[in-house]
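Here's a sequence, model it:
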Amino acid sequence: MLRNDVAMVEVPQSQRPGQTAIYRNPKSYHALDHRNSRNLYTLYDVFEHSVKKWPNNPFLGTCVNGAYQWQTFKQVAELRVGSGLMTLLEKNGIKKTTALGIYSINRPEWVITAEICNAYKMASVALYDTLGPDAAAYILNHSEIDAVVAAKVAIPNLLKVAHKVPKLKVIVSMDSLNDECSDITRQWAKDRNIILVDWNELEVLGRKYPKAHEPAGQEDIACICYTSGTTGDPKGALLSHK
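Below is the predicted model of the structure:
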């Protein structure tokens, strides 16, 4: 007898050596339920649905001095950073990338960059601090990345391996580059033949040259999730929108 008052139940005989059992919602105990009553088939569909249904609800928050400052669904949807990135690539003769790197800890710009990928049919590829420089270079090459959106502190790591990643042409800083130290970083990028801009510059460019969305389909790759590569080169799992 299945109980409906619990969050999930164990699927019998689903445990394997070295793995946990499979757990499912009691309503989908015998098989996964693929019915879709809202016609939401991609991550893009889900976000756009949320924007229409809850435009003024808080969506992304940043903790500042112990209090959260929120951006609503509508405010995030009205950002034009994605248009700016598409324009930047176009103006520099770079064919639109099929995968976009994200190199940062959790923050609103991380999620917004993932939504850019969903809106312009690109797969997101996360890079993280535990990666060594060789593993980072391997992932960038393996996923054929042209552009990376990164926290400012991560940019030196990218520039250090840039000579090993010939396809990398653009780095976008999530943080402002309007200081003396950033001038040095900009010159370093220029010496590596890499275009370096910040988030605000893309926003300005995107508002000047708006680009229509080119959303992915449900069978398209939403993200490539790489392992840390502790036992050899990192392995990339392909996750579709479906």
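
going forward, measure contacts and count neighbours with C-alpha atoms only.
Fine.

okay, which residue is most central for the protein?
residue 114 (3.2 Å; C-alpha atoms, centre = their mean).

for the helix or strand harbouring it, packing partners?
Assigned by DSSP states H and E, residue 114 belongs to helix 108-119. If you count contacts as 3 or more C-alpha pairs under 8 Å, 6 or more residues apart in numbering; DSSP states H and E, helix 108-119 packs onto helix 43-53, strand 58-64, helix 81-91, strand 99-103, strand 123-127.

try 10 Å this time
Helix 108-119 sits against helix 43-53, strand 58-64, helix 73-77, helix 81-91, strand 99-103, strand 123-127, strand 147-150, strand 221-226, with contacts defined as 3 or more C-alpha pairs under 10 Å, 6 or more residues apart in numbering; DSSP states H and E.

what's in contact with the shortest one?
By C-alpha atoms under 10 Å, 6 or more residues apart in numbering, the list of residues contacting strand 147-150 from outside reads 85, 89, 94, 96-105, 109-110, 113, 124-127, 140, 155, 158, 167-175, 194-199.

how far is that strand from where the chain is centred?
When distances are taken as C-alpha atoms, centre = their mean, to the nearest Å, strand 147-150 is centred 9 Å away from the chain's centroid.

after that strand comes which helix or strand?
helix 155-160.

Could you look up the next helix or strand downstream of that following helix?
strand 170-173.

Against which helices or strands is the helix or strand that that next one is followed by packed?
Once the chain leaves strand 170-173, the next helix or strand it forms, by DSSP H and E, is helix 180-191. With contacts taken as 3+ C-alpha pairs under 10 Å, 6+ apart, helix 180-191 sits against helix 155-160, strand 195-198.

Return the most buried member of these.
Mean neighbour count (mean count of other C-alpha atoms under 10 Å) peaks for strand 195-198 among those, with a mean of 20.

from memory residue 14 sits against residue 24, does it?
No: using C-alpha atoms under 10 Å, residue 14 is not in contact with residue 24, being 11.2 Å away.

Second chain to compare with the first, below:
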Amino acid sequence: MAIEQKLRSVELPGTRRPGQTGIYRRTGFENKPLLTSPPTFPHVTTIYEAFQNGLRISPHGPFLGTRQYDPVTKTFGGYVWQTYTEVSDRITRFGSGMVKIHQDVHQLAEPAQRWTVGIWGINRAEWTISSEACSAYNLATVG
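Below is the predicted model of the structure:
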């Protein structure tokens, strides 16, 4: 029995370069403009700006939740939430600490620009804070 193959994406004409593939877009969206920012928040164009927008809108609202685990009963409890303001403070402290350590280790008079940070770990609040700190300090993440 033959299975019908439907194209999920198509290569955009004229985008292939020597040594590279072309740019692919989802079928049906080949000629539609890319969404560059949410229509209701045209000023939001980066991850950092998205977080700052949430902080501005809801500074005391929940942003990052951690589900509590009891190793004795082997059960999960409810979530404990950190607000945008609490997480913003942790982002600033962690990010500025990373920059300072990097500056000290490399004996730099001024903080270096555009260096990379490797984040290795499972999804958890600390990973999110690390990633957001890199965005806040214009650092690239790898992992």
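
Quantify their similarity with the TM-score.
Remark: TM-score between the superposed chains equals 0.63 [TM-score structural alignment, normalised by the length of structure 2]; 108 aligned residues with a C-alpha RMSD of 2.7 Å.

so which of the helices and strands packed on helix 108-119 of structure 1 comes closest to residue 29 of structure 1?
helix 43-53 (24.4 Å; C-alpha to C-alpha).

now the angle between helix 108-119 and that closest one, please.
110 degrees (axes from the mean of the first three to the mean of the last three C-alpha atoms, to 10 degrees).

quick one: helix 43-53 of structure 1 aligns where in structure 2?
Using TM-score structural alignment, the residues of structure 2 aligned to helix 43-53 of structure 1 are 47-57.

Pull out the buried residues from the matching stretch.
48, 50, 51, 52, 55 (16 or more other C-alpha atoms under 10 Å).

quick revisit: which among the helices and strands packed on helix 108-119 of structure 1 is found nearest to residue 184 of structure 1?
Residue 184 of structure 1 lies closest to strand 147-150 among these, at 16.9 Å (C-alpha to C-alpha).

Give me the range in structure 2 that that closest one lines up against.
Under TM-score structural alignment, strand 147-150 of structure 1 has no counterpart anywhere in structure 2.

ok, back up a step: could I get the helices and strands packed on helix 108-119 of structure 1 as JSON lines with distance to residue 183 of structure 1?
Output for those, formatted as JSON lines (distance: least, C-alpha to C-alpha, whole Å):
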{"stretch": "helix 43-53", "distance to residue 183 of structure 1": "36"}
{"stretch": "strand 58-64", "distance to residue 183 of structure 1": "27"}
{"stretch": "helix 73-77", "distance to residue 183 of structure 1": "29"}
{"stretch": "helix 81-91", "distance to residue 183 of structure 1": "20"}
{"stretch": "strand 99-103", "distance to residue 183 of structure 1": "21"}
{"stretch": "strand 123-127", "distance to residue 183 of structure 1": "24"}
{"stretch": "strand 147-150", "distance to residue 183 of structure 1": "17"}
{"stretch": "strand 221-226", "distance to residue 183 of structure 1": "32"}
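
Of all the ones you listed, which one is nearest residue 208 of structure 1?
helix 81-91 (8.3 Å).

contacts for that closest one?
93-97, 112-113, 115-117, 119-120, 146-147, 149, 169-170, 172, 195, 197, 199-213.

By how much does that helix deviate from structure 2 on average?
Here the mean offset of helix 81-91 of structure 1 against structure 2 after fitting is 1.4 Å, by mean C-alpha distance after the TM-score superposition for structure 1.

Check the separation of the first and last residues in stretch 140-158 of structure 1.
10 Å (C-alpha to C-alpha, to the nearest Å).

Over to stretch 114-122 of structure 2?
Using C-alpha to C-alpha, one end of stretch 114-122 of structure 2 lies 25 Å from the other.

neighbouring contacts of it?
For stretch 114-122 of structure 2, contacts defined as C-alpha under 10 Å, 6+ apart pick out 98-99, 102, 127-128, 130-131, 134, 137-143.

Most neighbours out of those, which is it?
Neighbour counts for these (other C-alpha atoms under 10 Å) peak at residue 134, which has 25 neighbours.

and it, what pairs with it in structure 1?
Counting by TM-score structural alignment, the partner of residue 134 of structure 2 is residue 117.

What residue in structure 2 is paired with residue 72 of structure 1?
Alignment note (TM-score structural alignment): residue 72 of structure 1 maps to residue 83 of structure 2.

who touches the closest residue in space to that match that isn't next to it in sequence in this structure?
Leaving aside its sequence neighbours, residue 83 of structure 2 sits nearest to residue 62 (C-alpha to C-alpha, 6 or more residues apart in numbering; 4.4 Å). For residue 62 of structure 2, the contact set (C-alpha under 10 Å, 6+ apart) comprises 55, 80, 81, 82, 83, 84, 85, 86, 87.

Tell me how many other residues surround the last one.
Other residues within reach of residue 87 of structure 2 by the criterion other C-alpha under 10 Å amount to 23.

Can you tell me how far it is from residue 54 of structure 2?
Applying C-alpha to C-alpha to residue 87 of structure 2 and residue 54 of structure 2 gives a distance of 11 Å.

overlap in contacts of these two?
Common contacts of residue 87 of structure 2 and residue 54, defined by C-alpha under 10 Å, 6+ apart, comprise residue 63.

mean shift of the helix holding residue 114 of structure 1 relative to structure 2?
Average distance, helix 108-119 of structure 1 versus aligned residues of structure 2 after superposition (mean C-alpha distance after the TM-score superposition for structure 1): 0.8 Å.
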